[in-house]
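Asker: Here's a sequence, model it:
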Amino acid sequence: MDLLCGEDSGVFSGESTVDFSPEEVDSWPDDSIASLIDDERHFVPGLDYLSRFQSRSLDASAREESVAWILKVQAYYSFQPLTAYLAVNYMDRFLYARRLPETSGWPMQLLAVACLSLAAKMEEILVPCLFDFQVEGVKYIFEAKTIKRMELLVLSVLDWRLRSVTPFCFLSFFAYKIDPLGTFLDFFLSNATEIILSNIKEASFLEYWPSSIAAAAILCVANELPSLSSAANPHESPETWCNGLSKEKIVKCYRLMKAMTIENNRRNSPKVIQKLRVSVRASSTLSRPSDESSFSSSSSSPQSSLSSPCKRRKISDYSWVGDEKSSSE
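Answerer: I've put the predicted structure just below:
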């Protein structure tokens, strides 16, 4: 599987969205969750990362395209949600620490492939070969040795710290805080996971750390359940869940999630097309000079109306990977 990371992925099984009994949750000391909240700052980009997209020193559309591709491949191979989240996390941390030679194009695609490969090696039992990762509409094809070199560069930049604190570390704990009996645990986990992944492309969420994202997602799900909505007040509940949570951040993240849900629903809502009554006149009316000239002008260049087949460019080598001098440019 070309495993370049020597760490045992079994160590990280606790990060997955597994089920816990109420007794197990009650036995969790608050200090253990608080320590995760304290450690999460080591596994997120710096505070000025979002401002780089806002100032356009980094290309937000290129990041969004890369994240969309990661999610497509995750669905294609039925990877765990955690795998996709880790891949995006590695990519963001890399982009914060090191500048690519181009803010979009093949360097971003190579970075996305390498990050997804590393994440899959961390979390998945069956991992495709490096060449088979390049599916779902990639524009460039990279040789395995090229991807391996990029993997090593990512590992070096991240200081081999692939065990990241993610929102999935907190979901079960937060869900039981609202639903102590765990009656709706599966509903909480599946829907909160969907909310997190559906918003991962949006750069605005880079302002929030994993614990705030997890708490906001759980609150969004709880508000869909009438029996629990009263216990899911974002202005009150989170402060009682665990030490270290930021009420202000959770409330802002919750509001952003609700706004994004409304926006996504608006975009995905079926559009009603007004039916038009079309009458066909006699064929002689179709041969008027004006119609003929119009038709000939629009069809004189068939290639202008037909898109040419998309060709994927093969890139076998590049000079900037492994060149430490480029990191200071």
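Asker: From here on, just use CA atoms for contacts and neighbour counts.
Answerer: Noted.
Asker: which residues touch residue 18?
Answerer: Taking Cα atoms under 8 Å, 6 or more residues apart in numbering as the criterion, residue 18 is in contact with residue 172.
Asker: in what helix or strand does it lie?
Answerer: Using DSSP states H and E, residue 18 is not contained in any helix or strand.
Asker: ok, now the one 5 residues further on?
Answerer: With elements delineated by DSSP H and E, residue 23 resides in helix 22-27, which encompasses its position.
Asker: Off-centre distance for that helix?
Answerer: 31 Å (Cα atoms, centre = their mean, to the nearest Å).
Asker: swap in stretch 105-114?
Answerer: On the basis of Cα atoms, centre = their mean, stretch 105-114 sits 15 Å off its chain's mean C-alpha point.
Asker: Pull the number of nearby residues for residue 125.
Answerer: A total of 10 residues lie near residue 125 under the criterion other Cα atoms under 10 Å.
Asker: residues contacting it?
Answerer: Taking Cα under 8 Å, 6+ apart as the contact definition, residue 125 lies against nothing.
Asker: buried sites along the helix holding residue 23?
Answerer: Neighbour-count burial for helix 22-27 flags 22, 25 (criterion: 16 or more other Cα atoms under 10 Å).
Asker: Following that helix in sequence, what is the next regular element?
Answerer: Moving toward the C-terminus from helix 22-27, the next helix or strand (DSSP H and E) is helix 30-39.
Asker: Helices along this protein, start to end?
Answerer: With DSSP state H as the definition, the chain shows helices at residue ranges 22-27, 30-39, 49-54, 60-76, 81-97, 106-123, 144-157, 171-178, 185-198, 210-222, 247-268, 289-299, 302-305.
Asker: The longest one to helix 210-222, inter-axis angle?
Answerer: I take that to be helix 247-268. Orientation of helix 247-268 against helix 210-222 (axes from the mean of the first three to the mean of the last three Cα atoms, to 10 degrees) gives an angle of 60 degrees.
Asker: and what of the second one?
Answerer: Orientation of helix 30-39 against helix 210-222 (the same axes, to 10 degrees) gives an angle of 120 degrees.
Asker: ok now helix 30-39, how far from the chain's centre?
Answerer: The answer for helix 30-39 is 24 Å, by Cα atoms, centre = their mean.
Asker: any idea how far the residue nearest to residue 150 when sequence neighbours are not counted is from residue 96?
Answerer: Nearest non-adjacent residue to residue 150, counting by Cα to Cα, 6 or more residues apart in numbering: residue 114, 6.1 Å away. Using Cα to Cα, to the nearest Å, residue 114 is found at 16 Å from residue 96.
Asker: Second input sequence below; structure requested for side-by-side comparison:
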Amino acid sequence: MSVTCSSNFPDLLCGEDSGIFSGESSPECSSSDLESSASIEESIAGFIMDERNFVPGFDYLTQFQTQSLDVSAREQSVAWILKVQAYYNFQPLTAYLSVNYMDRFLYSRRLPQNKGWPLQLLAVACLSLAAKMEEPLVPSLLDLQVKGAKYIFETKTIRRMELLVLSVLDWRLRSVTPFSFIGFFACKLDPTVAFMGFLISRASEIILSNIQEASFLEYWPSSIAAAAILCAANEIPNLSLANPEHAESWCDGLSKEKIISCYRLMQQLVLNDRRRKAPKVLPQLRVTVRARMRSSSDSSSSSPSPSPSPSPISYKRRKLNNCLWVDDDKGNSE
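Answerer: Okay, the predicted model is just below:
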């Protein structure tokens, strides 16, 4: 029997971990196993119906816009989570879940904003819980506090915070996230799965690179996943003409307006990030001809002459050689 797209989602009915980050190549899709494909589409539709239960309330973004919540403090906490995720090579899902737990907690429970340590303690607790959910090997609570943590908390303090987070979230840690959808959406966009691995990997990078941006709190996981797959497809010539308006047909319950709006925002941020990371190369000065002419005239001269004063061109040349390369990321911490 031929293998279908459903083979890419063996654990779909049991949760969001579908093994899509294993790095294994995906088999070719076919339409032979209709019953399994229908079951997967039904499960994805169920995720879309249920995703509203795993995001902060609709007015959460408004609280940042009105400054009742500190958006810069959230950005710093998310940046720290991403650093630790990269340091320990955690799955992208682990980092996303950490931020998801933190946002859901902050929506339901306020923290003192006149001190910096409560939010850092919350970030450590959320990252610890997410790692326990998704990672086969989890560092100790002390070892987890790396990459520029301003405060170091005792194990018992973090565990008490973990219990508070579990209580506020009603122990609902198996959240619906964009990673619940990207494998399915990638297969819809590329039925041959020729670019399946790249689409999933690149979409994961795009999702994490934008997770600090509070504007994405307006969108639910399914819209973020669809937008990320479309942005990843833009980098593949064979798929670059994919129409965002057609993403609504990938599954029942998707919102075309939300997908297009999220896609445009994400595309702009991806372009800005690409420009920001592009190296700035200093222009080269053409001085070789003059140098040869000067050396020729010097060699033909029989009598010694005093050393000439530096020419404007040679002065500019030395000045440019003393300049440093411009690094747009210099202001960012590791």
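Asker: Need the winner for burial among the helices of the first structure.
Answerer: helix 210-222 (a mean of 27; mean count of other Cα atoms under 10 Å).
Asker: What lines up with residue 46 of the second structure in the first structure?
Answerer: Alignment note: residue 46 of the second structure maps to residue 35 in the first structure; criterion TM-score structural alignment.
Asker: Likewise for residue 187 of the second structure?
Answerer: In the first structure, residue 187 of the second structure lands on residue 176 (TM-score structural alignment).
Asker: So its match is in contact with residue 26, correct?
Answerer: No. Contact criterion Cα atoms under 8 Å: residue 176 of the first structure and residue 26 do not qualify, at 9.1 Å.
Asker: how long is stretch 75-82 of the first structure end to end?
Answerer: End to end - Cα to Cα - stretch 75-82 of the first structure spans 12 Å.
Asker: same check, this time on stretch 296-303 of the first structure
Answerer: For stretch 296-303 of the first structure, the first-to-last residue distance is 14 Å (Cα to Cα).
Asker: and that stretch, which stretch of the second structure?
Answerer: For stretch 296-303 of the first structure, there is no aligned range in the second structure, judged by TM-score structural alignment.
Asker: Aligned to residue 107 of the first structure, what sits in the second structure?
Answerer: Going residue by residue (TM-score structural alignment), residue 107 of the first structure aligns to residue 118.
Asker: Report how many residues lie close to residue 179 of the second structure.
Answerer: Each residue near residue 179 of the second structure was counted by other Cα under 10 Å, and the total is 24.
Asker: before we move on, the earlier item: can you name the residues that contact the match of residue 107 of the first structure?
Answerer: By Cα under 8 Å, 6+ apart, the contact list for residue 118 of the second structure reads 111-112.
Asker: Tell me the residue in the second structure aligned with residue 189 of the first structure.
Answerer: Under the alignment (TM-score structural alignment), residue 189 of the first structure maps onto residue 200 of the second structure.
Asker: now its match: how far from residue 14 of the second structure?
Answerer: 20 Å.
Asker: for residue 320 of the second structure, same thing?
Answerer: 60 Å.
Asker: same check, this time on residue 134 of the second structure
Answerer: 14 Å.
Asker: same thing with residue 273 of the second structure?
Answerer: For residue 273 of the second structure, the distance to residue 14 of the second structure - Cα to Cα - is 36 Å.
Asker: Let's check: the centremost residue of the first structure is which one?
Answerer: Residue closest to the average C-alpha location in the first structure (Cα atoms, centre = their mean): residue 200, at 3.7 Å.
Asker: Identify the residue of the second structure aligned to that residue.
Answerer: Using TM-score structural alignment, residue 200 of the first structure pairs with residue 211 in the second structure.
Asker: Let me see the contact set for its match.
Answerer: Going by Cα under 8 Å, 6+ apart, residue 211 of the second structure touches 78, 96.
Asker: Need the overlap of contacts for residue 176 and residue 26 of the first structure.
Answerer: Joint contacts of residue 176 of the first structure and residue 26 (Cα under 8 Å, 6+ apart) do not exist.
Asker: okay, the helices of the first structure in CSV with distance to residue 16 of the first structure next?
Answerer: Formatted as CSV, these follow (distance: least, Cα to Cα, whole Å):
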stretch, distance to residue 16 of the first structure
helix 22-27, 15
helix 30-39, 15
helix 49-54, 27
helix 60-76, 15
helix 81-97, 7
helix 106-123, 9
helix 144-157, 22
helix 171-178, 10
helix 185-198, 11
helix 210-222, 13
helix 247-268, 22
helix 289-299, 56
helix 302-305, 48
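Asker: To residue 204 of the first structure, which of the ones you listed lies closest?
Answerer: Nearest to residue 204 of the first structure among the helices of the first structure is helix 49-54 (7.2 Å), distances taken as Cα to Cα.
Asker: so where is that closest one in the second structure?
Answerer: Helix 49-54 of the first structure lines up with residues 60-65 of the second structure when matched by TM-score structural alignment.
Asker: again with stretch 64-80 of the first structure
Answerer: Using TM-score structural alignment, stretch 64-80 of the first structure lines up with residues 75-91 of the second structure.
Asker: now that stretch, how far from the centre of its chain.
Answerer: The chain centroid and the centroid of stretch 75-91 of the second structure are separated by 10 Å, computed with Cα atoms, centre = their mean.
Asker: Need the residues that contact that stretch.
Answerer: 21, 92, 94-95, 98-99, 119-120, 123, 127, 131, 134-135, 144, 146-149, 208, 211-213, 334.
Asker: Please name the residues that touch residue 52 of the second structure.
Answerer: residue 220 are the contacts of residue 52 of the second structure under Cα under 8 Å, 6+ apart.
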